[in-house]
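# Here is my input; please provide its structure:
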Amino acid sequence: MMKPRKNIALVTTPDHQIYMKEIPFPIAEPDEAIVHVKATGICGSDVKFWKTGGIGDYVVSKDIVLGHESSGVVIAIGSDVKNIQVGDRVSIEPGQSCWACGQCKSGRYNLCPDVKFVGTPPTDGTLARYIAHKASFLFKIPETMSFSTAALVEPISVALGGIQRSGLVFGQPVLICGAGPIGLNALAIAKAAGAYPILVTDIAQHKLSRAREMGADLVLCCQTSWDGKEVARRIRGLMGEVEEGLEPEVALECTGAQTSFYAAGYALRSGGVLMEIGNGHNEQMIPLQNLSMREVDVRFLFRYINTWPLVLRMLSAGKLVGVEEMITHTFKLEESVEAFLLAADPKGGSVKVQIVDEDEDEAE
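You can find the predicted model right below:
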């Protein structure tokens, strides 16, 4: 037996505060396992829940533990658990679906109306030392894989889900709007899929430098004074330097910003696909007539489906070049507030901030 240490967690409140607090040690249901969380990445949605109090219909109406990009080690299992054992190192898929509704039975479990997605109101998240989680959503990782890498499976899965829904194929010219973690993960996957050329946009030069290092063929540093049409004109101009008349056939919009959506739509080749991955304001203006008259398909994404085994296999094989290097800053669990302050600072120079708990529990 291991003697667990004090269970602490990072909490946000309806009035936009964040703080550390001690929480009870979790109790596992028969189909759950208790995980000592070793690494957790900070997502833009975590920052939004803290700063704005909600995303769409998900509203922070009570104190809630944040976090959903995590990995760890299993320290106890429920009586019905068969797929994992105590001591297994695991990556955590955060959405726990019911497996009984029509959406789950049809294979679209990401649309389950009763899903409990950790770190999304009203469900507490993984930014704690110990959590209980459905064992069927825990995936064993190889001994050669670090917990930090295993915690990247969730943001990689978001990018993969978007690319799968976009229908991207080998050789297509692709536009990626946003060089944050999702955009950079999309870049890694698009490169692996053989897209060419890939153009990445952002307003932060240090993020575009990272995109260049990861293999972006073209980058565009957008000025905040440009409107969507001006951004689109410059995108097409850069694409045209590769091949006369070349235009993006797929746009992966990873920011959620209205100007970026406009730019992606106007830049696309007629008949192209605009894949909206980013989380922006709930209500936005779109260039409906322009997109309609050019038969641009606009598609949306809600998380992912069955991505964990695939992403873990690709990471283990080294097929997603540069994704680990996106982790620019690491903090201890006790320093979670400081980690969030950095992640929320657009001038802080971070790409992916992770929080780790490296100490082992004491043997009894």
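# hey, let's count contacts and neighbours off CA atoms from now on
Noted.
# all strands for the stretch 201-350 of the chain, in order.
When secondary structure is read from DSSP state E, counting those that start in this stretch, the stretch 201-350 of the chain shows strands at 218-221, 250-253, 273-276, 297-300, 327-332.
# mind checking how far the first one is from the chain centre?
Which is strand 218-221. 22 Å (CA atoms, centre = their mean, to the nearest Å).
# what does the second one give?
In terms of CA atoms, centre = their mean, the centre of strand 250-253 is set 16 Å apart from its chain centre.
# What of the third one?
Using CA atoms, centre = their mean, the distance from the centre of strand 273-276 to the centre of the chain it belongs to is 17 Å.
# Quick one: list the elements packing against that strand.
Packed against strand 273-276 by the contact rule (3 or more CA pairs under 8 Å, 6 or more residues apart in numbering; DSSP states H and E) you find helix 153-166, strand 250-253, helix 258-267, strand 297-300.
# Would you mind telling me which of the strands of the stretch 201-350 of the chain is nearest residue 78?
Nearest of those to residue 78, taken as CA to CA: strand 327-332 at 28.8 Å.
# Report the buried residues of the closest one.
Under the neighbour-count criterion of 16 or more other CA atoms under 10 Å, strand 327-332 has 327, 329-332 buried.
# can I get these in JSON lines with distance to residue 19?
Shown next, in JSON lines, are those (distance: CA to CA, whole Å):
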{"residue": "327", "distance to residue 19": "23"}
{"residue": "329", "distance to residue 19": "20"}
{"residue": "330", "distance to residue 19": "18"}
{"residue": "331", "distance to residue 19": "15"}
{"residue": "332", "distance to residue 19": "14"}
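# next up, for comparison:
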Amino acid sequence: MKAARYYGPGDLRVEDIPEPVPTDGQVKVKIAWYVNNPPRISRVTSPLFSANRNGICGSDLHAYLSQTPTYASTEPHPITQETVPVTLGHEFSGTIVEIGPGVDTTKWATGTNVVIEPVLGCMKGECDTCCQGYRNLCPQITFIGIGGWGGGLAEYIAVNVRYLHALPEGISLEIGACIEPLAVAYHAVKRSGFTGDGAALVIGAGPIGLFVVKILRTLYPSITILVSEPATIRREFAIKHGATRAFDPTKVNVPDTVRLPWTHLYSVCAPEELMSTLPYGRKMQFLMST
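Here you go, the predicted structure:
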């Protein structure tokens, strides 16, 4: 099968590798593919780009540009025991095509559409976070598609059913591929304590920021949502999907622009110009975890 294999920063190769065979507790999933911009790659004929729904995370780009701690390296990862090369991709969905031994066939069946929960913790008895069910906070954390165990940028993956969630009827594979980043945004909104009073300011309209906008608008249809984003296309997208107003922070006076009775600021950083808005609301700084 075709797979996008990560060898280290600046070295990503589409290669032919053996199809995985499910072992005890695993199923084989045919990964769905989604091409974000079909017209630009309409002439691509590789099987890797031929079908349905998948996503590429910004962290994959970061790993391509520079060494990233959670990504596989030349040393075996403490959880997966794998070294480079590994198959990339951790935002994906697919369809079960084979059931391995030891899998509960009353719960899992071929033809079931699933989304993969990619977070991997060490699951050791001495790890407090894993023992409490917070493997996302494990000190040795990695992901399927980052530290090994296959990945979404391939045609198939064999994965333990503990990392699977069946997609409900009516939820497409395309939507399924978005569930991982959507969960990050939803978690941030719920952890913020925002209850719909006042206004919200979203800093940055990348995928997570846009999901925050969408979640806020869905939960609180009448609130004011401001978005700070320098890219025109992202500002337009934010307005289309629920923002009340979007502005370019490089072209306006940010404190004057946000002088509203807003109550929550959604940001993963704290540039100095934002600090001056504090008299007008409450700043929430997040170290996001899914």
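# excluding its backbone neighbours, what's nearest the spatially most central residue of structure 1?
Most central residue of structure 1, judged by C-alpha distance to the mean C-alpha position with CA atoms, centre = their mean, is residue 155 at 2.6 Å. With CA to CA, 6 or more residues apart in numbering as the measure, residue 182 is the residue that lies nearest to residue 155 of structure 1, at 6.1 Å, once sequence neighbours are left out.
# ok now do the one you found, which residues does it touch?
155-156, 158-159, 254 (CA atoms under 8 Å, 6 or more residues apart in numbering).
# measure it to residue 78 of structure 1 for me?
According to CA to CA, to the nearest Å, residue 182 of structure 1 and residue 78 of structure 1 sit 34 Å apart.
# Make a ChimeraX selection of the buried ones in the contacts of residue 182 of structure 1.
In ChimeraX, a selection of the buried entries from the contacts of residue 182 of structure 1 looks like this (16+ other CA under 10 Å):
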select :155,156,158,159,254
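# List which of the contacts of residue 182 of structure 1 are still in contact in structure 2.
Contacts conserved in structure 2 for the contacts of residue 182 of structure 1, using both residues aligned by TM-score structural alignment, their matches' CA atoms under 8 Å: 155-156, 158-159.
# hmm, back to that, just give me the match in structure 2 for the residue nearest to the centre of structure 1.
Pairing criterion TM-score structural alignment: the partner of residue 155 of structure 1 within structure 2 is identified as residue 181.
# how close does that match get to residue 58 of structure 2?
Between residue 181 of structure 2 and residue 58 of structure 2 the distance is 11 Å, computed by CA to CA.
# swap in residue 215 of structure 2?
Here the criterion is CA to CA. By it, residue 215 of structure 2 lies 20 Å from residue 58 of structure 2.
# and the closest residue in space to residue 354 of structure 1 that isn't next to it in sequence, how many neighbours does it have?
Leaving aside its chain neighbours, residue 354 of structure 1 sits nearest to residue 41 (4.2 Å; criterion: CA to CA, 6+ apart). Taking other CA atoms under 10 Å as the criterion, the count of residues near residue 41 of structure 1 is 28.
# Hmm, residue 41 of structure 1 is touching residue 153, no?
No - using CA atoms under 8 Å, residue 41 of structure 1 and residue 153 do not qualify as a contacting pair, with a distance of 10.2 Å.
# residues shared between the contacts of those two?
Here residue 41 of structure 1 and residue 153 share the contacting residues residue 69, scored by CA under 8 Å, 6+ apart.
# can you pull out the strands in the stretch 1-150 of structure 1?
When secondary structure is read from DSSP E, counting those that start in this stretch, the stretch 1-150 of structure 1 shows strands at 2-3, 8-12, 18-22, 32-41, 54-55, 58-59, 64-65, 69-77, 89-92, 95-96, 116-117, 130-134, 138-140.
# how about TSV for the ones you listed, with distance to residue 167 of structure 1 added?
TSV is the format used below for the strands of the stretch 1-150 of structure 1 (distance: least, CA to CA, whole Å):
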stretch	distance to residue 167 of structure 1
strand 2-3	48
strand 8-12	37
strand 18-22	39
strand 32-41	28
strand 54-55	27
strand 58-59	29
strand 64-65	35
strand 69-77	26
strand 89-92	27
strand 95-96	24
strand 116-117	26
strand 130-134	31
strand 138-140	26
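# Does residue 169 of structure 1 touch residue 193 like I think?
Yes - taking CA under 8 Å as the definition, residue 169 of structure 1 is a contact partner of residue 193 at 6.9 Å.
# List of residues touching stretch 112-132 of structure 2?
78-79, 90-96, 135-138, 140-145, 163-167, 173, 176-177, 179-180.
# and what of stretch 53-69 of structure 2?
Outside stretch 53-69 of structure 2, the residues that touch it by CA under 8 Å, 6+ apart are 6, 8-12, 31-35, 71, 88-94, 152-153, 173-174, 177-178.
# can you give me how far that stretch is from the chain middle?
11 Å.
# Tell me the buried residues in that stretch?
For stretch 53-69 of structure 2, burial by neighbour count (16+ other CA under 10 Å) applies to 53-56, 60, 63-64, 68.
# how many neighbours does the aligned partner of residue 136 of structure 2 in structure 1 have?
In structure 1, the residue paired with residue 136 of structure 2 is residue 110, using TM-score structural alignment. Here the number of neighbours of residue 110 of structure 1 (other CA under 10 Å) works out to 19.
# Can you classify residue 169 of structure 1 as helix, strand or coil?
Taken by DSSP: H, G, I helix; E, B strand; the rest coil, the conformation at residue 169 of structure 1 corresponds to coil.
# Same check on the one 3 residues further on?
When the structure is split into helix, strand and coil by three-state DSSP, residue 172 of structure 1 lands in coil.
# Settle this for me: it is touching residue 197, isn't it.
Yes - here residue 172 of structure 1 reaches residue 197: they are 7.3 Å apart, a contact under CA under 8 Å.
# the more surrounded of the two?
The residue with more neighbours, out of residue 172 of structure 1 and residue 197 and counting by other CA under 10 Å, is residue 197; that gives 22 against 18.
# Residue 23 of structure 1 matches what in structure 2?
For residue 23 of structure 1, the residue aligned by TM-score structural alignment is residue 17.
# ok, its match - contacts?
Taking CA under 8 Å, 6+ apart as the criterion, residue 17 of structure 2 is in contact with 1-3.
# Alright, calling it a day.
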